[in-house]
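> mind looking at a prediction? Sequence and model below.
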Amino acid sequence: MEPIQPAAHDADPCAPQPVSPEDLERLRGMSFGSLPADMMQMSAALGAVAPAATIFGKAFLEALAKRSAEGVAALPGKLRQRWFRQGHDGSDGGLAAVLDIENVGAAAILVTADLPDEARVALIDLDPTEPGLLGKVLGWDVERRQWVAVEPPTTQVDRPTR
């Protein structure tokens, strides 16, 4: 089932708009007054990833709460978002968030701007506390249509601000 999209006239003009890889590439090397191109690039990437991180963070908490008799209130830590540049060397400039719960033995999830709604639904049914997943970072495999262990990104960046 496809998610219901708001009509064009209902769209929030202040909501972040997706940025294509081509647009990000055009930003490289450009100057915007006193703001370096990298800062503009990170801001554009954040606009695409931050909403997804919020949505998937909620689904991640729901998945963990289902495994706890007391629910989310019983979790011994808080949701943590760590920000990374995508790619092993961090060269492509895209941002990703790794979500996990502090002090909880559970897998973390990798959130990118292009995650489909199907991934969020599958996350709700995932058991991130399963012993075989402990300490792993899970990313969405589009072909297999499931969460799988992935190599975590390595280039951590400061939490982006808008």
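Ah, there it is.

> going forward, measure contacts between C-alpha atoms and count neighbours the same way
OK.

> now do the strands in this structure.
31-32, 35-36, 79-85, 95-101, 108-111, 137-141, 146-150, 155-157 (DSSP state E).

> quick one: the helices in the protein?
Counting by DSSP state H, one finds helices in the chain at the ranges 21-27, 37-66, 117-125.

> give the other helices and strands that the second one contacts.
So that's helix 37-66. When contacts are defined as 3 or more Cα pairs under 8 Å, 6 or more residues apart in numbering; DSSP states H and E, helix 37-66 packs onto helix 21-27, strand 79-85, strand 95-101, strand 108-111, helix 117-125.

> same thing but 7 Å
In terms of contacts (3 or more Cα pairs under 7 Å, 6 or more residues apart in numbering; DSSP states H and E), helix 37-66 is packed against helix 21-27, strand 95-101, helix 117-125.

> buried ones in that helix?
Residues 37-38, 40-50, 52-53, 56-57, 59-65 are the ones in helix 37-66 that count as buried (16 or more other Cα atoms under 10 Å).

> over to the shortest one?
For helix 21-27, the buried set under the neighbour-count rule, 16+ other Cα under 10 Å, comprises L24, L27.

> can you name every helix or strand that that helix contacts?
For helix 21-27, the elements it packs on are helix 37-66, judged by 3+ Cα pairs under 7 Å, 6+ apart.

> pull up the gap between V111 and V121, please.
Distance from V111 to V121, counting by Cα to Cα, to the nearest Å: 14 Å.

> D100 now?
From D100 to V121 the distance is 18 Å (Cα to Cα).

> which among the strands of the chain is found nearest to E22?
Judged by Cα to Cα, the one of the strands of the chain that comes nearest to E22 is strand 95-101, at 15.1 Å.

> adding another structure so you can compare the two:
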Amino acid sequence: MQPDAITAIVDQWRRERPDLDASPMLVIGRLFRLTHALDQRLRPPFADVGLGSGDFDLLAALRRSGAPYALSAGDLSRTVLVTTGAITKRVDRLEARGLVARRVDATDSRGRLISLTPEGVALTDELIAVHLDNQRRLLAGLDDDERTQLAALLERLAVTSQPEDD
């Protein structure tokens, strides 16, 4: 296998600054480049049906929440890791398309729930199948054991690299 661009960058730093250990770039640099490349390959099916960046994430969060496929803006914000303002903008777009609806929360008349419409459920179910097929194709260069090992390593990295609470 031919060295990638990140290896070349690390080799250059080793030459220029042999006093520094540039090896973390072999992981972090690759993660950054891979994230961008994966995003470019995963977004087209969503764009093909007119969904903006993050719209599918919101639809998927509602769908996987289980029937009746409804969450508050705050719950959605915590699930998809964006602000409630960003949630509002996405909901506005998706509501205009008939994919989600806002309704009064039966347990708190001041609160609103965002729920999938039947059209939203159908589109989300269709897109998640396409999305998972894309992900399988992107991971085809790894065998089952390698995928399992990589998933475990990434989980450990995610857990151990979280900022400590003050």
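Arrived safely. Just so it is clear, the model here is predicted, and its values are computed rather than measured.

> TM-score for these two?
Once superposed, chain against chain, the TM-score is 0.29 (TM-score structural alignment, normalised by the length of the first structure); 78 aligned residues with a Cα RMSD of 5.1 Å.

> one step back: tell me which of V111 and V121 of the first structure has more neighbours.
Using other Cα atoms under 10 Å, the more surrounded residue of V111 of the first structure and V121 is V111, with 26 against 12.

> hmm, the more buried one is touching P51, no?
No - taking contacts as Cα atoms under 7 Å, V111 of the first structure lies outside contact range of P51: 10.1 Å.

> in space, not sequence, find me the middle residue of the second structure.
Nearest to the mean C-alpha position of the second structure, counting by Cα atoms, centre = their mean, stands D57 at 6.8 Å.

> ok, it to R147 of the second structure distance?
Noted for D57 of the second structure: a distance of 23 Å to R147 of the second structure, by Cα to Cα.

> confirm A101 of the second structure sits in a strand?
Yes - looking at A101 of the second structure with DSSP: H, G, I helix; E, B strand; the rest coil, it is inside a strand.

> residues near it, how many?
With other Cα under 10 Å as criterion, A101 of the second structure counts 19.

> and the longest helix along the second structure, what does it pack against?
Using DSSP H, we find that the single longest helix of the second structure is helix 118-138. With contacts taken as 3+ Cα pairs under 7 Å, 6+ apart, helix 118-138 of the second structure sits against helix 55-64.

> got the buried residues for the helix it packs on?
Buried residues in helix 55-64 of the second structure, counted by 16+ other Cα under 10 Å: D55, F56, D57, L58, L59, A60, A61, L62, R63.

> Throw the strands of the first structure into a markdown table and include distance to D117 of the first structure, thanks.
Formatted as a markdown table, those follow (distance: least, Cα to Cα, whole Å):
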| stretch | distance to D117 of the first structure |
| --- | --- |
| strand 31-32 | 34 |
| strand 35-36 | 34 |
| strand 79-85 | 20 |
| strand 95-101 | 17 |
| strand 108-111 | 12 |
| strand 137-141 | 11 |
| strand 146-150 | 12 |
| strand 155-157 | 26 |
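
> closest to D125 of the first structure out of these?
Taking those one by one with Cα to Cα, strand 146-150 is closest: 10.5 Å.

> buried residues, the closest one. List them.
Within strand 146-150 of the first structure, the residues that count as buried by 16+ other Cα under 10 Å are W147, A149.

> nearest to L138 of the first structure, out of the helices and strands packed on helix 37-66 of the first structure?
The closest of these to L138 of the first structure is strand 95-101. By Cα to Cα, the value is 9.1 Å.

> nearest residue to Q146 of the first structure in space, please, no chain neighbours.
Nearest non-adjacent residue to Q146 of the first structure, counting by Cα to Cα, 6 or more residues apart in numbering: W140, 5.8 Å away.

> now swap in I109 of the first structure and tell me
L138 (4.7 Å).

> what sits against the one you found?
By Cα atoms under 7 Å, 6 or more residues apart in numbering, the residues touching L138 of the first structure are A107, A108, I109, L110, W147, V148, A149, V150.

> how about S72 of the second structure?
Each residue near S72 of the second structure by Cα under 7 Å, 6+ apart is listed here: R112, L113, I114.
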